[in-house]
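Q: Let me see the structure of the following:
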Amino acid sequence: MKKKVTAVFDIGKTNKKFFLFDEEFQEVYREYVRFDPIEDEDGHPTENLEKLQNWLKDLFHQILEAKEFDVKAINFSSYGASFVHLDENGEALTPLYNYTKPIEKSLIDSFYKKYGPEIGFTRQTGSSREGMLNSGMQLYWLKHTKPEIFKKIKYSLHLPQYLSYIFTGIPLSEYTSIGCHTALWDYYKKDYHQWVYQEDIHKILPPIVSTETSINMNYNGKRIKIGVGIHDSSAALLPYVRSLSEPFILVSTGTWSIALNPFSSSELTTNDVTKNCINYMRINGKQVKASRLFLGNEYKIQVKKLAEMYGVPQDYHKTVKFNEDAYYEINKEFEHLFKWESISNEVPLVATKLPYDTFEDAYHHLMIELVKLQVKSIEMVKKGDIITKLYIDGGFSDNDIYIKLLSHYLRNMELSTTDASLGSALGAAISISDTQLNSKFLKKNYSLKKHVPLIIK
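A: Predicted coordinates:
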């Protein structure tokens, strides 16, 4: 008897992944691929849309033919801040412009002069000034620098919805993609921002549907439920939202450490936006207050320097465990010693000067400083809300010192770690499922582990 499965394409900038999940949301199949980027008309690297589309279709057809699986549904998770612009025949008019592509400062300045001031605009849209990373800015840029192409656009689809469109031919928009730092949405009005209407951008944005929408289609002779796609960060948050009854904050760690509060009851303040707070969006259109910290990137820079300074192997830091005596000694007369390279320095330092003889002590000092920044980031999104649950996933969830320090500094919160390596793909599968999740879901699927705060003398 064939195993009933939900298929998910999880499209990252580097890895393109395909998963099959059974009815218990256990992974039963996976496939990874990478494509070399191509260049847009300005020589900037971009996604190879044609290769991606061919891979999606070919692989899905193979799975439909497989004797062991019965595919009941398919959905799509992908990075945000990316549009595919379609003409009246449904063909892509432009390359998929990379969100790292620079835009002329004068054009962005003219936008804020017209629709600012900047702080107020950021508070309204939950989107700080990020150039092409604000995908709405891409539409403004196209209209004002490539008007002949803009005139030919029938629909502009966010990348997750384009992946769905490949299979359904139905152009749609959904909340999580609209709400991810696009500068398109007005969180006060709960509608597109006024600038979208003034620039006639709304005419090329397809109808908005719930992220939980699915389309029942006859695909290659088989009845399949096809989802409308979901933004990857919102997808990663969904299993927590669906399975937990109490409010929580999730810190997703990696190159960026992003603290997410899906229960925020307050709009962004001027102080929030000056401290790099933005909004993401839940599948129901509600805001998710998010604080970003370039923690993993800074960590990588500093441990490389420490390894060279103390003459140890580059990956030696992975072996260092929390030492209570080292923590106690460092904290006696604590001062900031590290000059950050990719995080703004609140304490002005000319250079990093360390008084320690061992790598272990220097590393403990580094972790204390980084975790204190992390605590500020968490408190920024928590402000004004009574939340006692804290979940950590990603790269730092198995860093012994990070976890022990965080549980110590945030003793009023119950800290748990999860192994959410499938996070966004699993979220995409759950978003189109009718299955009710309970508190046991995280333990079973995410290796949930609770941590007790340290008792430090």
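Q: make it CA atoms for all contacts and neighbour counts henceforth
A: Fine.
Q: Would you mind measuring the gap between the ends of stretch 81-88?
A: With Cα to Cα, to the nearest Å applied, stretch 81-88 spans 23 Å between its terminal residues.
Q: what comes up buried for that stretch?
A: Within stretch 81-88, the residues scored as buried using 16 or more other Cα atoms under 10 Å are Ala81, Ser82, Phe83, Val84, His85, Leu86, Asp87.
Q: so the fourth one makes contact with Gln161?
A: No - at 9.2 Å, Val84 and Gln161 do not qualify as touching, with contact defined as Cα atoms under 8 Å.
Q: So which of the buried residues of stretch 81-88 sit within helices?
A: Secondary structure from DSSP state H places none of those in helices.
Q: Which pair of those spans the longest distance?
A: Spatial extent of these (Cα to Cα) is set by the pair Ala81 and Asp87 at 19.9 Å.
Q: about what we covered before: how about JSON lines for the buried residues of stretch 81-88, with distance to Ser265 added?
A: Formatted as JSON lines, these follow (distance: Cα to Cα, whole Å):
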{"residue": "Ala81", "distance to Ser265": "25"}
{"residue": "Ser82", "distance to Ser265": "29"}
{"residue": "Phe83", "distance to Ser265": "30"}
{"residue": "Val84", "distance to Ser265": "34"}
{"residue": "His85", "distance to Ser265": "35"}
{"residue": "Leu86", "distance to Ser265": "38"}
{"residue": "Asp87", "distance to Ser265": "41"}
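Q: Please identify which of the residues you listed is nearest to Ala235.
A: Ala235 has its nearest neighbour among these in Ala81, at 15.0 Å by Cα to Cα.
Q: Could you also give me the structure for this second sequence? I'd like to compare it with the first:
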Amino acid sequence: MTEVTHTGTIVVIDIGKTNAKLVALDAASGMEIETLRRGNAPVASGLYPHCDVDGLWTFILDGLKSLHARHGIGAIAITTHGATAALLAGDALAMPVLDYEHTGPEETAADYDAIRPDFVETLSPRLPAGLNLGAQIFWQATAFPEAFAGVTAIIPYPQYWAFRLTGRIVSERTSLGCHTDLWNPVKACYSSLVDHMNWQDLLPEPGATTDTLSPLRPEIAAATGLPEVTPVSCGIHDSNASLVPYLSHQETPLTVVSSGTWTIAMTLGGTTGRLDPARDSLANVDALGRPVPTARFMGGREYTLIAGANAPQPTSADAIAVIETGIMALPSWVEGTGPFPNGKGGWHGNADALTPSQRAAAASLYLALMTCETLTLAGQGSDIVIEGPLAQNTVYCSTLAALTGVPVRPSRDATGTAKGAAMLLTGLGRGTALPDPVTPFDHPQIGAYARDWRARAR
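A: You can find the predicted model right below:
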């Protein structure tokens, strides 16, 4: 594996929990050239709900072929959601790639809790369903012992797609450091759980996140028209990809809020001392292998539950109407996650009186208030950069600026995660200028609204 700087067109395979994309970027400028998209719903049939790797693979191959024909692909980068791994038996899957929202791992929770390492070792909190990768693997080994006996390698999800493209079995730290229970982020090595379960021989020694793999499998080159020598990044956890453009930023602490299905606050240069394992806070590991204090909640999912599908974009006038009526959404709309994991989401006040756009404003205010809570755990930087869909939500960004008192800078780049993944192939030395800040939301009742919300949330 090597670290090389690449030029030309880079295509990023970006597999999120809800959507998958192929993003063609110009390596020199980072500008988007073309993006292909598809939904990414799990498959309900079979042993258990699992990732649709067959559908995604068809999408990837067809997309690589068409993008190469139009733009010429010089390299391929990979980024995916976390809490997911592939269990290989030789060149095939030993069993389906488990959907982390499946509750099967809770069947063996008591036995798993008896052996999982303490938070002080892994900085990984105990999470529900399959959000701890170690709990997933433990359940799969217990529930399907014959299939597990055939496992020859366990690799994180980004590296699974690198394996499909190149045949190389590798691992890397950002995926291992994503609340897996498998990694010690301070010592930068596998945790005691791996030794306890005798999984040492199944988990590859992690390389650098900047490593590239080649050549492509001959059949992949033939199917896509790409040269076999096309470099492929070893892959990165998607939230960490959002951090990559800011790794060389010298003025820290700096908070990056990555948004999508999850809203994840990560503070570069922050301390892990305020992390609380009972409130969905943890240490991620950045592309340089350093622990990054992190706190999160399922913001994208909760926004849809609160505002409804296809909600209109809210305005400041909508937010003012919500604040002045005192109507508020209270946590947590996805139970068991976020800074209020024991809360049962609901409304204070008459939500039926809200128009669709006011309801969207209430959801935006909720997300801003929840983000403030995550910052009490992950630490608040002297600047806050918003990546992903929430960067387009002016009510959210302006409210967050008013409540935190620091510049909130929405990224105008809709492909921030993809750009970060691509930068692993173009070099980490290039700093990215911080986006311009928004004007803070100005309303005399915003502070009282926030205090009331916090009191009710607690």
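Q: Who are the packing partners of the longest helix along structure 2?
A: In structure 2, with assignment by DSSP H, the single longest helix is helix 356-378. Of the remaining helices and strands, those touching helix 356-378 of structure 2 by 3 or more Cα pairs under 8 Å, 6 or more residues apart in numbering; DSSP states H and E are strand 263-268, strand 281-285, strand 291-297, helix 299-307, helix 316-325, strand 328-330, helix 394-404.
Q: quick one, which of those is nearest to Asp111 of structure 2?
A: Checking those against Asp111 of structure 2 by Cα to Cα gives strand 281-285 as the closest, at 22.4 Å.
Q: any residues touching that closest one, and which ones?
A: By Cα atoms under 8 Å, 6 or more residues apart in numbering, the list of residues contacting strand 281-285 of structure 2 from outside reads 123-125, 173-174, 177-179, 185, 240, 266, 272, 275-276, 291-296, 338-339, 374, 377-378.
Q: Of these, keep whichever come out buried.
A: By neighbour count, with 16+ other Cα under 10 Å, the contacts of strand 281-285 of structure 2 hold 123-125, 173-174, 177-179, 185, 240, 266, 272, 275-276, 291-296, 338-339, 374, 377-378 as buried.
Q: pretty sure Tyr99 of structure 1 is touching Gly136, no?
A: No - between Tyr99 of structure 1 and Gly136 there is no contact under Cα under 8 Å: 11.1 Å.
Q: how much does the longest helix of structure 2 deviate in direction from helix 316-325?
A: 80 degrees (axes from the mean of the first three to the mean of the last three Cα atoms, to 10 degrees).
Q: Just the buried residues of helix 356-378 of structure 2, please?
A: Residues 356-375, 377-378 are the ones in helix 356-378 of structure 2 that count as buried (16+ other Cα under 10 Å).
Q: got it, and stretch 114-127 of structure 1?
A: Neighbour counts using 16+ other Cα under 10 Å place Glu118, Ile119, Phe121, Thr122, Arg123, Gln124, Thr125, Gly126, Ser127 of stretch 114-127 of structure 1 among the buried residues.
Q: quick one: stretch 389-404 of structure 2 aligns where in structure 1?
A: Aligned by TM-score structural alignment, stretch 389-404 of structure 2 corresponds to residues 395-410 of structure 1.
Q: quick one: what's aligned to Val43 of structure 2 in structure 1?
A: By TM-score structural alignment, Val43 of structure 2 lines up with Ile38 in structure 1.
Q: I'd say that match and Lys51 touch.
A: No - using Cα under 8 Å as the test, Ile38 of structure 1 is too far from Lys51 to be in contact (10.3 Å).
Q: list residues touching both of these two?
A: Here Ile38 of structure 1 and Lys51 have no joint contacts, going by Cα under 8 Å, 6+ apart.
Q: Map Asp186 of structure 1 onto structure 2.
A: Correspondence of Asp186 of structure 1 to structure 2, assessed by TM-score structural alignment: Asn184.
Q: Near that match, how many other residues are there?
A: 25 (other Cα atoms under 10 Å).
Q: do you know how far it is from Glu172 of structure 2?
A: In this view, Asn184 of structure 2 and Glu172 of structure 2 are 13 Å apart by Cα to Cα.
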